[in-house]
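Undergrad: quick one: sequence plus predicted model below, questions after.
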Amino acid sequence: MRISDEQRRARIGIRHALAPKSRTAGAEEAAEAVVALHATDPATVFLSACARMREPSVAAVERALYDDVRLVKLLSMRRTIFAVSTELAPYVDAAAARAIAVKERKTLLKHLRDWNDLDEAWLAEAEKAAYAVLEEKGEATGAEISAAAPILRTKITVFPGSKQETEQGVATRVLRVLAVDGHIRRGRPRGSWTSSQFRWTAGVEYPPMAVEVAQAEVARRWLGAYGPGTEADFKWWSGWTLTAARKAFKAVGAEAVKLELGRTGYVLPGDADAVAAPEPWAALLPGLDPTAMGWQDRDFFLAAEHRPALFDRAGNVGPTVWWNGEVVGGGAQRASDGEGCL
């Protein structure tokens, strides 16, 4: 079975909820349409969700994130913060976040021991103090937590004896470890929805799940949203090894299809049939939007010669203008007056 680039672009409009008739009722459904919303930049979650909603509204996204908690932010694929539905969150946690949590804790403990003569018992006490503040206050910023817990005002030295030697407050790193372990989570911002200053609140600790089971479910979701895609595409998107990506594809019975230029892609079982092209559609998507970030090989929606103008060397994308599944332009903010331009 062969799937053309034109068919792949049609799938984007329908499955990524960008064509008008495919848009979603709410922010949670918008996230599920693309598996997860990039959330490193707080504004991206709102802009990406609203681009896919029938009735876009900042208030609706805020409700999903902070009131109903139908979306949660996790440090997960590619060590990036994503907003995922509460249904998918346990799988993403087991598939990606757990391994990151182990590395984060190991790295912090090494810095504490080797450079600052602090040990695991000290870290446990610092974590306990931070969590106690949140239990009392309900939610608090990092600065508020530090003010209430003296141990978190401890300064540590990093890279001692080198040109990079510097002194840092330990609070941010302790809170990060608590977050990746699921003990706390990012809550409401301090200020507007575009603010990068946020409050911490109690998290959700998910029940143990086999990594293979979790990775298979994430692969199934990705194939449903981004298929056909190559093994290299999924490896890049997930941040896993190629072996893990292949194992996850095999677990869900992914079927091989031929793509243009002789490449081999994969779809879910029974998903190789042609789809009807949606009505003409246009979209202005923010930087790091999941659609532009969904594949490593982007030639089917963006000519290779234009990629350097929109993507950096790490593969991160700026704002993009879409027409019927192809990128036809980019967006930026003028330095002269701050106005947006395409």
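TA: Okay, I see it.
Undergrad: switch to C-alpha atoms for all contacts and neighbour counts from now on
TA: Noted.
Undergrad: quick one: residue 185 is in a helix?
TA: No: counting by DSSP: H, G, I helix; E, B strand; the rest coil, one finds residue 185 to be strand, located in no helix.
Undergrad: let's bring in a second one:
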Amino acid sequence: MNTKSTGTVRHIGDGERRVRLAVAHRLAPSVRADRAEDVARSLVALHGTDPATVYLAVGARLADASGTVADVERALYEDRTLVRMHGMRHTVFTFPAELAATVHASTGLAVAAKARAGLLKDMVGGSDGRLTPEWLAEVEASALAALERRGEATVTELTVDEPRLKEHFTYGRGRSYEAEHTVSSRLMRVLGVEGRVVRGRPLGSWTSTQFRWAVAPPHPELPVAEAQAELLRLWLGVCGPATEGDLKWWTGWKVTDVRKALAAVGAVAVSLDGGGTGYVSADQVDAPEGDLEPWAALLPGLDPTSMGWQERDWYCPPELRPALFDGSGNIGPTVWWGGRIVGGWSQGAGGEVVWRLLDASGGREAERAVAAEADRLSSWLGGTRVTPRFRTPLEKELASS
């Protein structure tokens, strides 16, 4: 393989992309991490829409997965080295705390402005003028002060301190989608997008979808262009080569912002199998050195690797997608072999991990490796039932078998 550019555009084929993925995403056993923070920093962001995804994604990448739950909870709720907050595409992610300012400036500010404008428009119009911007500002300040006093609180607890949070207004009055909204539900979401509150410890176990809220730690305000360049630089280091389409999809930015950030970091264009153009960091043009051992992985629904790129043919064959994705494009639990998705997994009636290969081309070696990973996952789950928030055809079928 030609490992250096010789005046022509460097070509990175699908095979090399899979090797890069295995190393950068800490999926091969020889590159697994020791702590939750190491995993998060390696991946830039862990999907947090489904709370269990964070734990399962970390566990799949730890050298010793037995203490995954305690390690993640320590990082999130004691040391606060990880933070769950709104980020790209108006989606909840878990980031290393030091990236909060970068994420907020690069992706949150524009979304936050639209979210607040939408709340004011809907609230004022849906309350016949009874609820005004001035009224909301007063309630908002009171709620944040109460949250500061409590440290962490549910919305229900906050309404005890600030009863006006329970006020209702009509969203979409006279439309087919007309619905009653509470000020609390909309306001907390806006404050989250604005980076002023973050998700705190859940009610119940680590699989719970009911969260407390906490005041966000302070962070500096960064220039937008600077923050976008930094986020793209970090992400290319993990997911390069990536196309403009991948970058636009993952960040949620306009294509002009993507191009400006690519130029700012000095990204290098490379050719891809199929004729596309991808981009890598200037220090990652050369091919990875050394051989990588065969590896298997069981990754959760919405895993950051499975959801890392918009163009997925090089690691997820199109014929497998109907079984592995739901109707909205959310991927379920997947089985990987050698850098490609080859099947899916779920849990049986007793909590045991069950799996199926949809692509058996890896033969007995792949089956043995996947079985070992399934045993590893079953061991640390210890019978805990994890139901993906977005269920897919294969996951549901395996769960009922």
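TA: Looks like it arrived, so ask away. What you see is a predicted model, and the numbers here were worked out from it, not measured in a lab.
Undergrad: TM value for the aligned chains?
TA: Put the two chains on top of each other and the TM-score (TM-score structural alignment, normalised by the length of the first structure) is 0.95; 341 aligned residues with a C-alpha RMSD of 1.6 Å.
Undergrad: need the helices for the stretch 51-200 of the second structure, in chain order.
TA: For the stretch 51-200 of the second structure, the helices defined by DSSP state H, counting those that start in this stretch cover 51-59, 68-73, 100-103, 109-125, 133-150, 155-161, 183-193.
Undergrad: could you find the closest non-adjacent residue to the aligned partner of residue 247 of the second structure in the first structure?
TA: Per TM-score structural alignment, the equivalent position to residue 247 of the second structure in the first structure is residue 234. Leaving aside its chain neighbours, residue 234 of the first structure sits nearest to residue 245 (6.5 Å; criterion: C-alpha to C-alpha, 6 or more residues apart in numbering).
Undergrad: and among the helices of the stretch 51-200 of the second structure, the most buried is which?
TA: helix 51-59 (a mean of 25; mean count of other C-alpha atoms under 10 Å).
Undergrad: in the first structure, point out the residues matching that one.
TA: Using TM-score structural alignment, helix 51-59 of the second structure pairs with 42-50 in the first structure.
Undergrad: centre of the chain to the matching stretch, how far?
TA: 12 Å (C-alpha atoms, centre = their mean, to the nearest Å).
Undergrad: check the mean deviation of it from the second structure.
TA: Mean deviation of stretch 42-50 of the first structure relative to the second structure after superposition (mean C-alpha distance after the TM-score superposition for the first structure): 0.8 Å.
Undergrad: what does that stretch contact?
TA: 27, 30-31, 37-39, 56-58, 61, 83, 193-196, 285-290 (C-alpha atoms under 8 Å, 6 or more residues apart in numbering).
Undergrad: residue contacts, the most centrally placed residue in the second structure?
TA: The second structure has residue 47 as the residue nearest its centroid, 1.9 Å off, counting by C-alpha atoms, centre = their mean. Neighbouring residues of residue 47 of the second structure by C-alpha under 8 Å, 6+ apart: 53, 54, 92, 93, 94, 302, 303, 304.
Undergrad: how many neighbours does whatever residue of the first structure lines up with the third one have?
TA: Residue pairing (TM-score structural alignment): residue 92 of the second structure is matched to residue 81 of the first structure. Neighbouring residues of residue 81 of the first structure were enumerated by other C-alpha atoms under 10 Å; the total is 20.
Undergrad: how about stretch 15-24 of the second structure, which residues of the first structure does it hit?
TA: With TM-score structural alignment applied, stretch 15-24 of the second structure matches the range 6-15 in the first structure.
Undergrad: could you do stretch 302-312 of the second structure as well?
TA: The aligned range for stretch 302-312 of the second structure is 288-298, by TM-score structural alignment.
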